[in-house]
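> Compute the structure for the input listed below.
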Amino acid sequence: MKKTKIIATYGPAVSSGTKVKQLVDAGVNLFRINCSHGKREDFLKAVKIIRQGTKSARFPVGILFDISGPKLRVDRFDGELPVKSGDRVTLTTDTTDLSQKKIAVNHPAIIASVKKGERLFIDDGNIVFKILKTNKTEIVIKAENNETILPGKGINLPDTKLKIPTITEKDKKDIKTAVDAKADYIALSFVRSGDDIIEAGKLIRKYGGTQWVIAKLEKREAIEDLDTIMLLADGVMVARGDLGVELPFAELPRMQKDIIRLANYHHKPVIIATQMLESMRFSPRATRAEVNDVATAVFDFVDAVMLSAETATGNYPVETVKAMTEVIEATEEVSVKGDTAVDKHLIKSEITQAIAYSVHTAQEDTDVKMIAAYTSSGFTARLISNLFPPQPVIALTSDTKVLAKLCLFRSVYPVKVSQPKTFNAMIKTINGICSKHKLAKQNEMIIIAGGVPFGIRGTTNFMMIHEIT
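Now for the predicted structure:
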């Protein structure tokens, strides 16, 4: 069983229960619904199809709603506008007039926020401009390279403090849809500060949800407030597309590793995203650079790697997942984890923490096949996961809401069970699970962590080594 999880983006290429099942069989652990494309009915239909395709899965499969955020774009005009280095272009809140090299933008805050001398990028940084003049309705920008501006392309403002809310009115509706659909995670795009995470949490609770918030790190401002965001978010995603435009590209590898280390320190799951196997949208084979990209994330002990267009619209979605699974498994076989810095002061329960470390020590000194963690909230399994055991961590819980949320965490595979009332009942349940899921054979050793009295939240207080009978 692989430890690193795979997130696949739902889309037209996999829009049937059969295709969803094929992706799960190939190694997918969570599905991402991209709220940049579609409306409430589309998202609810997607959830229905995903649940249909995952109902027979060996372990629960999670659903993540990716909220689109305030994506800044040029107008979806007809035609194209070639520009040469030195050309001047006007961006406006009015209407597009290509004959005058004037292009409308989709949000007036673009014009209101920028200052003379700042940089402006179009099309994921492929076209670089410098801002020469600004007024209330227009800005004049000068091209610094030769390219062609195409309709609807994105705008990045790496030097600008945007005067725009991170959570738009559409985002609020999509968050409500995620809550109504009983999604497990909500990923918040273009996070700039910890306040954005607080606002998202308030909205989720207002709509009656308990979803966990994943902060997508793709803005320079987010990097500047990273410690606060890491404390407040339930997890983070390194969204390398926009982040790679906002930061000098040479800084991105180091920043990725810094984010992973900080997430591990704070006991938060971390996802690596964007173009991991991009070439497999059109080819049945990945490039060597892409294979190394996935392997690097696995060597860094991330919780999950994510596929976007590769599965949503690509020609080889199932083959892509199989390739990613193959790379993950081959890399995990030779992965060696050194000491990891974690913040013990963030742990509310010293006893639970002590049990997690005892499990970690025991698995190093004993030939155990798996770790079984009874958990009411998922906390015990998450702590053990954060110590990167080579064995699968089977999280046993009776709480359905906790079940799918644990799908994201490295090594953790949740199983729904009734809370045992006696020690013998616990052993019987675990023996049955090991047999059903082929996790350990008779006479093989496993570790069990849990709490007595049984069924009481927050009572993790024992660890034992058990021989399967």
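> make it CA atoms for all contacts and neighbour counts henceforth
OK.
> Tell me which helix or strand Val415 sits in.
In this assignment (DSSP states H and E), Val415 forms part of strand 412-416.
> helices or strands up against that strand?
Here strand 412-416 touches helix 379-385, strand 393-397, helix 400-405, going by 3 or more CA pairs under 8 Å, 6 or more residues apart in numbering; DSSP states H and E.
> okay, the angle between the second one and strand 412-416?
I take that to be strand 393-397. 30 degrees (axes from the mean of the first three to the mean of the last three CA atoms, to 10 degrees).
> since we're on the closest residue to Ile448 other than its chain neighbours, how many residues are nearby?
Excluding its sequence neighbours, the residue lying closest to Ile448 (CA to CA, 6 or more residues apart in numbering) is Ala372, at 4.8 Å. If you count neighbours by other CA atoms under 10 Å, Ala372 ends up with 25.
> same question, Ile394
Around Ile394 there are 23 residues (other CA under 10 Å).
> and what of Ile50?
26.
> and if you look at the one 10 residues further on?
Counted with other CA under 10 Å, the neighbours of Pro60 add up to 21.
> Contacts only, for the residue nearest to it when sequence neighbours are not counted.
Spatial nearest neighbour of Pro60, excluding adjacent residues (CA to CA, 6+ apart): Ala404 at 5.7 Å. Ala404 is in contact with 60-63, 184, 414, counting by CA atoms under 8 Å, 6 or more residues apart in numbering.
> Could you rerun that using 7 Å?
By CA atoms under 7 Å, 6 or more residues apart in numbering, the contact list for Ala404 reads 60-62, 184.
> Just the residues you listed: which are in helices?
Among the contacts of Ala404, no residue falls in helices (DSSP state H).
> still on that earlier bit, in contact with the residue nearest to Ile448, which residues?
Per CA under 7 Å, 6+ apart, neighbours of Ala372: 393-395, 447-449.
> Check the offset of stretch 300-320 from the chain's centre.
12 Å (CA atoms, centre = their mean, to the nearest Å).
> make that stretch 451-465, sorry
The answer for stretch 451-465 is 30 Å, by CA atoms, centre = their mean.
> Over to stretch 417-431?
33 Å.
> neighbours around the residue lying closest to Lys369 once chain neighbours are set aside, how many?
Take Lys369 and drop its neighbours on the chain: the residue closest to it by CA to CA, 6+ apart is Ile446, 5.5 Å away. By other CA under 10 Å, the residues close to Ile446 number 25.
> Same check on Val327?
Val327 has 16 neighbouring residues, counting by other CA under 10 Å.
> now the residue lying closest to Glu138 once chain neighbours are set aside: how far from Val114?
Nearest residue to Glu138, sequence neighbours excluded (CA to CA, 6+ apart): Thr92, at 4.4 Å. Using CA to CA, to the nearest Å, Thr92 is found at 12 Å from Val114.
> this one as well, want them side by side:
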Amino acid sequence: MPIHTPTAAPDRRGAKILATLGPASSSREVIAQLVDAGLDAVRLNFSHGDHDTLAAIIARARAAQAASGRPLALLGDLQGPKIRIGVLPAPILLHAGWTVRIRPQGASAPGAPAPGAPVDGLLPLETDYAGLAAHVQAGQRVYLKDGLIDLEVTQVEPDGPDAHVDAVVRNGGMLTSRAGMNIPGVRLDLPALSDKDLADLRFAVEQGLDYLALSFVHDAADLRAARSALDALGSDMHVIAKIETAFALERLPEIMQAADGVMVARGDLGVEIGAENVPIWQRRIIDAAAEALVPCIVATQMLESMVSNARPTRAEASDVANAVWDGTDAVMLSAETAVGDYPVQAVAMMDRIIRRAEEGGDAQRVARAGGDWSRDASRSVSWAVRAVVEQNADVRAVIAFTISGYTGRLIAQDRMRVPVIVLAPARAVEQRAALLWGVRPVHCPPPADLDAMLRTVDAIARAELGCEDGAQVVVVGGVPLNMGKPTNFLQLHAVGEARHAAGD
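Next comes the predicted model:
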């Protein structure tokens, strides 16, 4: 149940910005400009680019992080079991009423027309999914290019060397090589992790990425497969479940329990369930993530027109603001920054939209209360933190010590009205926290004892917030210190008290 309406302080932003790096944004100079414009996290799309190219981008992103003094979360996005049309000699405009014949790649008979060359009103195409004919039937819809092209299956030849699917074009459009294919309601006979995905996963571990996004998640078993592969490599990288299938929506609770975070991947999800249903499910997914205490990212076409225009449409600005009001932890840019003409302007615009949306307390998504305190003592501490903050108007910040990052994740979900500074001894934990709502991560060696912890708090409050002696901050963490204990310590602390108590 909502109990208050948090508003981000004027000098900070709650929701974070995740941007995809690509040809338009992979140079050292542009990455530095993106960070200056407000970038909090980087997405690397493993569907494009080889490992050498991606490694160079990662190195530049980490260099920009070091130069700015602000941690960046780096996310590797696996391609997953996406099926595609094969290679075409050139883009071709499909017209309504045309018939296409789709065969598995390499299965065309000798002397048959080449893919992409219409013959007698029939356009031959290929797909990289050999099982297509076994999984569709007459009357079924098949969508290409994120739903822009609509096909209706008319005939299926499922067996033999000439296995194929015939379909009539209901809604045409320009078809290009390797265009994505969606078949709503059909679970493909493909593993959660392809050989390419496993190779990319190993690369992500070698490069020290902070998050791994798993595409086309159907259930918790898909996430366990990714976690098992990471465990085998000795990695504790956090796994983000991309929610983009109807199957995932049916299994949302189990996915939330198995994931370290979720992404509302609205492109493929919209093809699966219809665009009119996406806003409803966006809010439901965000709410489910908040209940499960995992961060949520809203993605796809948020400022799409900025691929080729210096300013977004009013509808796009409203889309970003509504995601913020729904309560998302982060919003994501894709083509806008990867291949667009205005990558830096897109990040700066998203920063301004978020800040403006968060200025109005009557509009900001309310924090949540309720739940079972006895089930999770650390969560009850986070509610106690919020109570102290709300009951003491002079509190300047919450400063949380964490080993695993869990304390920061707890407090982030409570949407404090003051800055939340998360102090982490491990760089990986610090970087992961950069994706959490309202959290300012700071690398901090573990203090030896409580007195040392409070002296550290004083130093951080002065350096990060400009606090003077007497300013109030809430200190939270787990004791005994440095042992990974659950969050069980809270103190309303006046800056300078530790020094005075020590006789300095």
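> where does the TM-score land?
Overlay of the two chains. TM-score (TM-score structural alignment, normalised by the length of the first structure): 0.95; 467 aligned residues with a CA RMSD of 1.8 Å.
> thinking again about what came up before, now which residue in the second structure aligns to the residue nearest to Pro60 of the first structure?
If you follow Ala404 of the first structure across to the second structure using TM-score structural alignment, you land on Gln431.
> Next: Ile447 of the first structure.
Aligned partner of Ile447 of the first structure by TM-score structural alignment: Val474.
> For the one helix or strand that match maps to, what is the distance to the chain centroid?
In the assignment (DSSP H and E), Val474 of the second structure maps to strand 472-477. Between the centre of strand 472-477 of the second structure and the centre of its chain there are 29 Å (CA atoms, centre = their mean).
> how much does that strand stray from the first structure?
Following superposition, strand 472-477 of the second structure is found to deviate from the first structure by 1.3 Å on average (mean CA distance after the TM-score superposition for the first structure).
> now for that strand, which elements pack on it?
Packing partners of strand 472-477 of the second structure (3 or more CA pairs under 7 Å, 6 or more residues apart in numbering; DSSP states H and E): strand 395-401, strand 489-494.
> go with 10 Å
helix 377-391, strand 395-401, helix 406-413, strand 420-424, helix 450-465, strand 489-494 (3 or more CA pairs under 10 Å, 6 or more residues apart in numbering; DSSP states H and E).
> What's the match for Phe31 of the first structure in the second structure?
Per TM-score structural alignment, Phe31 of the first structure is aligned with Val42.
> oh sorry, the question was meant for Val191 of the first structure
In the second structure, Val191 of the first structure lands on Val217 (TM-score structural alignment).
> show me what contacts its match?
Listed by CA atoms under 10 Å, 6 or more residues apart in numbering, the contact set of Val217 of the second structure reads 80-81, 192, 223, 240-249, 251, 255.
> Recalculate using a threshold of 6 Å.
Residues near Val217 of the second structure by CA atoms under 6 Å, 6 or more residues apart in numbering: none.
> Spell out the residue ranges of the strands in the stretch 1-150 of the second structure.
Along the stretch 1-150 of the second structure, counting by DSSP state E, counting those that start in this stretch, strands occupy 16-20, 41-45, 73-77, 83-84, 92-94, 99-104, 122-127, 141-144, 149-157.
> quick one, which of those strands is nearest to Trp325 of the second structure?
For Trp325 of the second structure, the closest of the strands of the stretch 1-150 of the second structure is strand 16-20, at 13.1 Å, according to CA to CA.
> Report the inter-axis angle for the closest one versus strand 73-77.
50 degrees.
> elements contacting strand 16-20 of the second structure?
Contacts defined by 3 or more CA pairs under 6 Å, 6 or more residues apart in numbering; DSSP states H and E place strand 16-20 of the second structure against strand 41-45, strand 330-333.
> Just give me the mean distance for the longest one relative to the first structure.
Going back to what we said before, that points to strand 41-45 of the second structure. Counting by mean CA distance after the TM-score superposition for the first structure, strand 41-45 of the second structure comes out at 0.7 Å.
> what's that strand in contact with?
Taking CA under 6 Å, 6+ apart as the rule, strand 41-45 of the second structure contacts 18-20, 72-77.
> Could you rerun that using 10 Å?
16-22, 31, 34-35, 54, 57-58, 61, 71-79, 204, 209-213, 330, 332-334, 338, 431-435.
> Could you find the counterpart of Asp329 of the second structure in the first structure?
In the first structure, Asp329 of the second structure lands on Asp303 (TM-score structural alignment).
> any idea how far its match lies from Met230 of the first structure?
15 Å.
> Could you report the neighbour count for Gly69 of the second structure?
10.
> Surely the residue nearest to Lys369 of the first structure and Thr469 touch.
No. When contacts are counted by CA atoms under 10 Å, Ile446 of the first structure is not listed as touching Thr469 (11.1 Å).
> so what sits against both of those two?
Common neighbours of Ile446 of the first structure and Thr469 (CA under 10 Å, 6+ apart) are 430, 434, 440.
> for those, which one is nearest Asp78 of the first structure?
Cys434 (60.4 Å).
> excluding its backbone neighbours, what's nearest the closest one?
Using CA to CA, 6+ apart, the nearest residue to Cys434 of the first structure is Ala440, at 5.3 Å.
> go on, Thr407 of the second structure?
Thr487 (6.3 Å).
> For the equivalent of the one you found over in the first structure, give me its contacts.
Thr487 of the second structure maps onto Thr460 in the first structure, with residues paired by TM-score structural alignment. Remark: with contacts taken as CA under 10 Å, 6+ apart, Thr460 of the first structure is in contact with 349, 351-356, 373-376, 379-380, 449-454.
> Quick check: PyMOL command selecting the buried ones in these.
To isolate the buried ones among the contacts of Thr460 of the first structure in PyMOL, judged by 16 or more other CA atoms under 10 Å, type:
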select buried, resi 352+353+355+356+373+374+375+376+379+380+449+450+451+454
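> so Lys115 of the first structure touches Lys136, yeah?
No. Using CA under 10 Å, Lys115 of the first structure makes no contact with Lys136, being 11.4 Å away.
> Can you pick out the residue with more neighbours from the two?
Lys115 (17 against 12).
> shouldn't Arg62 of the second structure be in contact with Leu72?
Yes. Contact status for Arg62 of the second structure versus Leu72: in contact at 7.6 Å, counting by CA under 10 Å.
> Any idea how many residues pack against the alignment partner in the first structure of Ile149 of the second structure?
The pairwise alignment with the first structure assigns Ile149 of the second structure to Ile127, based on TM-score structural alignment. Residues near Ile127 of the first structure, counting by other CA under 10 Å, number 20.
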